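> this one's structure only:
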């Protein structure tokens, strides 16, 4: 038996004609069994789970790399190529954790046969950021048609734009991830006109009055960028209407109609030489008219006698309400005497923007008709808004209000709220809490607006406290779209920030310095590029900056100090700024209260010593003839309104000289060192 066994082993031995039988999972390689197929020349295939992509989805928390056969994996996450000679690699599968946005994995695999896959890469990108704004948005009416043109952003992933007609306010934006089509409503106030990649749209057959449009750019993932908006007006035509009354035939006719108003319901009653004209006007335009008046331009064979004040040099009948809205109808009686034969009455719709002021120890806002002149030089005050500014401790105040859309007034308060009021209905619409802390510790310092956004500056702290500043970007429905917490602080009281003419930069006083904020990216701008620090504009003031305004089309910034009679003209350069220090030419060292940019480019400055004017062409701060203590400034109807520190008088001053033309007595005390024009 032993001999037979030896013989069998000999037959199976190598070189003896035997054949090796290899077990499962092994392969014959000559006379040996090995763990891989020696004829395998195919490299392993690597699969990533989840696969790499650029999408709106969040970045995965981990990525698993697997191969279709037993292999060693070599993976890098720093962008370098994997090197199989640097180490043994890791057996498949491999899990990579802590994936970050934009991370690129590079990998290869080597199977047991030594087959090596090519180096592959995979980048994980979560993109929820839309393109930049469209630029150069221009609205050009021609007859009843409106051409809207713009320049698309240069972002590489730009895919198109959504163009919408703005009926009232920009109260929403397209929702990222969603697609839209023309002839649909984003909201009742935003009517989508076009979706595409063009740079022009023509809106045809529009009624007379205001027109406004908003445009959003979107990328290939339907991320939407911030809105751009622009407005214009289709000519209202002649706002004058001429009526003729035929006494013998007791007949009233319209000789000259207006395209903006329908007078179909107007009637007349005649008795003993007196005609009562029941004027009925329906606003068929798209415009809101503030402080509407029926101005009597001329009469024939009749007289219009009234003790009312004048506006634009003409007698008038107040049409009320404070704002005449589209589609609204007003009826008022005008009485003419000495009417005989065929009499004519030419009327004009007068309308003038309101000036907003604080009252009642700065807890209410009141509206002053900027166009009416009363015989006793008092002002025509429209109904005031009783705000909720008293706050939780009954110590709140209002800050300078903001006119939004065509008929809303947004009133910021010192306890962290913004209250919206409707000038048409004269009622409160709603309030928004923008507080960064509860209660009355959030002080809303100011509201400013560009063509499509509202910027809210808040201070964490009570009115007289020093506190950290925060900038909050809102849409026109007062919903937050961005926020920037600054390291800068502000002291007691409040200061007047400014927005550049193109809306790109917000200038915020902070102590004796000025912080610049990029409103699109909501980041702080570095005033002096190339330095390691995030620089601000530093003035030479010994006290804090009270107010600033841009001039020279945004190339310069003018600042006035709260104390010391000091000001500075700051011009932007490639390497920072150049500052020109200025002093009150009267030699006064009192308070600086406000600044206002004039239509001709000069800057008016309200000092306790009077009104001064800065000329950018000469870099000089000069005197004017206005010597009263000035605290608030605003331009309206081409004239400068100056609030005196006595608080109950507003002067109408000639901008060329500063001479007071009219002094209006207020029926209240205007507090807070500000006047605001209800117009955009």
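Good, I have the coordinates. The structure displayed is predicted, hence computed values, not measured ones.

> From now on I want contacts and neighbour counts done on CA atoms only, so please keep to that.
Will do.

> Next, the contact list for residue 550, please.
498, 499, 500, 501, 556, 557, 558, 597 (CA atoms under 8 Å, 6 or more residues apart in numbering).

> try 10 Å this time
Residue 550 makes contacts with 497-501, 505-507, 556-559, 569-571, 596-597, 601, 603, as judged by CA atoms under 10 Å, 6 or more residues apart in numbering.

> Repeat that for residue 611.
584, 592, 594-595, 604-605, 622-631, 633, 642, 658.

> ok, it to residue 663 distance?
With the distance defined as CA to CA, to the nearest Å, residue 611 ends up 15 Å from residue 663.

> for the stretch 301-450 of the chain, what spans make up the strands?
310-311, 314-318, 323-324, 329-336, 342-350, 354-359, 364-369, 372-373, 381-386, 402-404, 408-412, 417-422, 427-433, 442-449 (DSSP state E, counting those that start in this stretch).

> Make JSON lines out of those strands and add distance to residue 45.
Shown next, in JSON lines, are those (distance: least, CA to CA, whole Å):
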{"stretch": "strand 310-311", "distance to residue 45": "85"}
{"stretch": "strand 314-318", "distance to residue 45": "84"}
{"stretch": "strand 323-324", "distance to residue 45": "72"}
{"stretch": "strand 329-336", "distance to residue 45": "76"}
{"stretch": "strand 342-350", "distance to residue 45": "80"}
{"stretch": "strand 354-359", "distance to residue 45": "72"}
{"stretch": "strand 364-369", "distance to residue 45": "73"}
{"stretch": "strand 372-373", "distance to residue 45": "83"}
{"stretch": "strand 381-386", "distance to residue 45": "73"}
{"stretch": "strand 402-404", "distance to residue 45": "61"}
{"stretch": "strand 408-412", "distance to residue 45": "63"}
{"stretch": "strand 417-422", "distance to residue 45": "60"}
{"stretch": "strand 427-433", "distance to residue 45": "57"}
{"stretch": "strand 442-449", "distance to residue 45": "57"}
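
> A further structure is provided below for comparison with the first:
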């Protein structure tokens, strides 16, 4: 009589440590689950008292195998481990042997779509659509960016609003798995600088995917200031201070000559591109770098990063009296860049307004024979430029202010090269074509196997790739809305590939019947102009032909650019053509060989190694004295 102790049951007149009527084998749970980011230590746990037997070498477990009562822990750091196990409970019931091979999932979802920032006064609003058709979507994380982005969110970490991914990158919104469009807004003072937000989708395992982003520049007002040099004490004092920069320096006086080392510190949250100090003081003679807006000036390099300073040495002559007063006016504007086939530099950076060279980038990772030679690139809004290499399967980034190379990622081992590279409009994500073999074989052959690689511009990390097959990779562009990417394959049967960036798949081929040497989106984003033996405009959504225009014969084509909805400029080996797509104005041909070509602000920028600016009537206005005469890529900073 009486009750049995815990862990025993009554069988007739005896308390026994198992249920004699139990015919059910034990159930073993496995941690981590079969689909996981990382296996780590393994825990096998029984749902009842039982002995667990296991092997880790993919052999069948036996009663002689490693075993433990109720729970068995396997220390492990191998994601490829295979375990086989069974368990026997106190009643002798044995479970079936189970085999576990983990599914390691460390790939995040696609980036959010239609990520858009709008600012009205002090109010900022961010809209986005989570990636669609993601079976395991966890949500979208949005961060406010106040500085340079150097990292991505760490997969596996559960972030909260207010967390910093790194200093200056603050989490402001986290949504759930709802695929419906979402919005975030906040109110912050609209001080001059860069307003920028980036979003990342993540899955149910907290794997973060590639970024999407948008930015807006809050205008900076006039930056006038006064600097006084006490010639008797050789001191420099700032009088009237500009609103968003600080001026400071030291002076050395030798008779009527003054050497001034004057520093400009950027107090805004955006990069100052091509900064220059104009001298409005009358009767001052110094070693100016030229004249801008009727005033002599000193150039302060390609850029000054937020919170950073740049110092330039000024030499004044014919100075008299006890002091020198300088009425200074800081100006900045875009920079333009031409990639260089050189072992000395990756490219030359020039002031877009004056044409003056303001920086040469450090060399890129290139072979000893041909140099780095970027064929495609892009600017980020935080002061970097990203290139692909013509002589190796690498992509690299540079800092515009210092000119130093920041990082390099190898996308494929030799022999390979990166024939094209482009950044999306936000500068947060990039796309690179990576091709087998050296570029010399590509030039002489019929195309090579090529992949399209998506990467984030902060870390240059691979964020997924797809094969696009055989291609000669003549051109690559991204639409202004970031929805599509096009690749002019240079192979007649393959034409131009249209890549849907939301699904990261080839949506269609635009085949014109000839080798597509260049392709460019129409200004409204609805069409793609394809240049081969003629010029055909296709509808990007369904691939139908909208119009056809002839191209004068003679020489290989390299590049094309729109100047308005119906005027397109097509550059080639022997000439530059101005074509009217309505076919009502005769095509104009100029005997000017063109390898690089673009249209900025209604002006035509073209060159065959050098770069010149023309008005729409092809009257030359400005020459840019780039370092190297064999540049292949032309780009302009976003502001």
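Great, that's in hand. Just so it is clear, the structure is predicted and the values come from calculations on it, not from any experiment.

> Overlay the chains and give the TM-score.
Here the TM-score for the pair of chains, by TM-score structural alignment, normalised by the length of the second structure, is 0.72; 554 aligned residues with a CA RMSD of 4.7 Å.

> list the contacts for the closest residue to residue 331 of the first structure other than its chain neighbours?
If the residues on either side of it in the chain are set aside, residue 331 of the first structure comes closest to residue 280, at 4.3 Å by CA to CA, 6 or more residues apart in numbering. Residues counted as contacts of residue 280 of the first structure (CA under 10 Å, 6+ apart) are 261, 262, 263, 264, 265, 266, 267, 329, 330, 331, 332, 333.

> so which helix or strand takes in residue 280 of the first structure?
strand 274-283 (DSSP states H and E).

> hmm, back to that, same list, the strands of the stretch 301-450 of the first structure, but as a markdown table with distance to residue 146 of the first structure and mean neighbour count please.
Below are these laid out as a markdown table (distance: least, CA to CA, whole Å; neighbours: other CA atoms under 10 Å):
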| stretch | distance to residue 146 of the first structure | mean neighbour count |
| --- | --- | --- |
| strand 310-311 | 32 | 20 |
| strand 314-318 | 33 | 21 |
| strand 323-324 | 24 | 25 |
| strand 329-336 | 27 | 17 |
| strand 342-350 | 25 | 20 |
| strand 354-359 | 28 | 25 |
| strand 364-369 | 31 | 22 |
| strand 372-373 | 33 | 24 |
| strand 381-386 | 34 | 17 |
| strand 402-404 | 23 | 24 |
| strand 408-412 | 25 | 25 |
| strand 417-422 | 28 | 23 |
| strand 427-433 | 31 | 15 |
| strand 442-449 | 24 | 26 |
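
> so which of the ones you listed gets nearest residue 292 of the first structure?
Taking CA to CA as the measure, the strands of the stretch 301-450 of the first structure were each checked against residue 292 of the first structure, and strand 342-350 came out nearest at 5.7 Å.

> Thought residue 329 was touching residue 281 of the first structure, still the case?
Yes: applying CA atoms under 10 Å as the test, residue 281 of the first structure and residue 329 come out as touching, 5.5 Å apart.

> My read is that residue 72 of the second structure contacts residue 44, right?
Yes: with contact defined as CA under 10 Å, residue 72 of the second structure counts as touching residue 44 (5.1 Å).

> Could you list the buried residues of stretch 584-603 of the first structure?
Residues 584-585, 588-598, 601-603 are the ones in stretch 584-603 of the first structure that count as buried (16 or more other CA atoms under 10 Å).

> that older thread, wait, which of the strands of the stretch 301-450 of the first structure is closest to residue 249 of the first structure?
Closest among those, using CA to CA: strand 342-350, at 9.3 Å.

> mean deviation of the closest one from the second structure?
By mean CA distance after the TM-score superposition for the first structure, the fitted strand 342-350 of the first structure averages 4.8 Å away from its aligned residues in the second structure.

> on contacts alone, who are the packing partners of that strand?
strand 240-246, strand 251-256, strand 274-283, strand 289-290, strand 293-300, strand 314-318 (3 or more CA pairs under 10 Å, 6 or more residues apart in numbering; DSSP states H and E).

> what about 7 Å?
Strand 342-350 of the first structure sits against strand 240-246, strand 293-300, with contacts defined as 3 or more CA pairs under 7 Å, 6 or more residues apart in numbering; DSSP states H and E.

> And the shortest one, what does it pack against?
I take that to be strand 240-246 of the first structure. Contacts defined by 3+ CA pairs under 7 Å, 6+ apart place strand 240-246 of the first structure against strand 251-256, strand 342-350.

> With adjacent residues omitted, what lies nearest to the most centrally placed residue in the first structure?
Geometric centre of the first structure, nearest residue: residue 453, 1.3 Å, by CA atoms, centre = their mean. Excluding the flanking residues, the one nearest residue 453 of the first structure by CA to CA, 6+ apart is residue 475, at 5.1 Å.

> picking that back up, measure the mean distance from the strand holding residue 280 of the first structure to the second structure post-superposition.
Looks like 4.8 Å for strand 274-283 of the first structure (mean CA distance after the TM-score superposition for the first structure).

> Now do the buried residues in that strand.
Buried, per 16+ other CA under 10 Å, within strand 274-283 of the first structure: 274, 275, 276, 277, 278, 279, 280, 281, 282, 283.

> between those residues, which is closest to residue 139 of the first structure?
Among the buried residues of strand 274-283 of the first structure, and counting by CA to CA, the member closest to residue 139 of the first structure is residue 283, at 23.1 Å.

> per the alignment, that closest one corresponds to what in the second structure?
Alignment note: residue 283 of the first structure maps to residue 266 in the second structure; criterion TM-score structural alignment.

> Ok, residue 166 of the first structure next?
Per TM-score structural alignment, residue 166 of the first structure is aligned with residue 145.

> Quick check: chain neighbours aside, which residue is closest to that match?
Using CA to CA, 6+ apart, the closest residue to residue 145 of the second structure is residue 169 (4.8 Å).

> how about the strands in the stretch 151-300 of the first structure?
Counting by DSSP E, counting those that start in this stretch, the strands of the stretch 151-300 of the first structure are 158-166, 184-187, 190-196, 200-203, 209-219, 228-234, 240-246, 251-256, 261-262, 267-271, 274-283, 289-290, 293-300.

> do you know which of these lies nearest residue 678 of the first structure?
strand 289-290 (8.9 Å).

> The closest one vs the second structure, mean deviation?
Looks like 2.4 Å for strand 289-290 of the first structure (mean CA distance after the TM-score superposition for the first structure).

> counting contacts, what elements does that strand pack onto?
strand 323-324.

> Counting neighbours, which bits of stretch 218-226 of the second structure end up buried?
Of the residues in stretch 218-226 of the second structure, those buried (16+ other CA under 10 Å) are 218, 223, 224, 225, 226.
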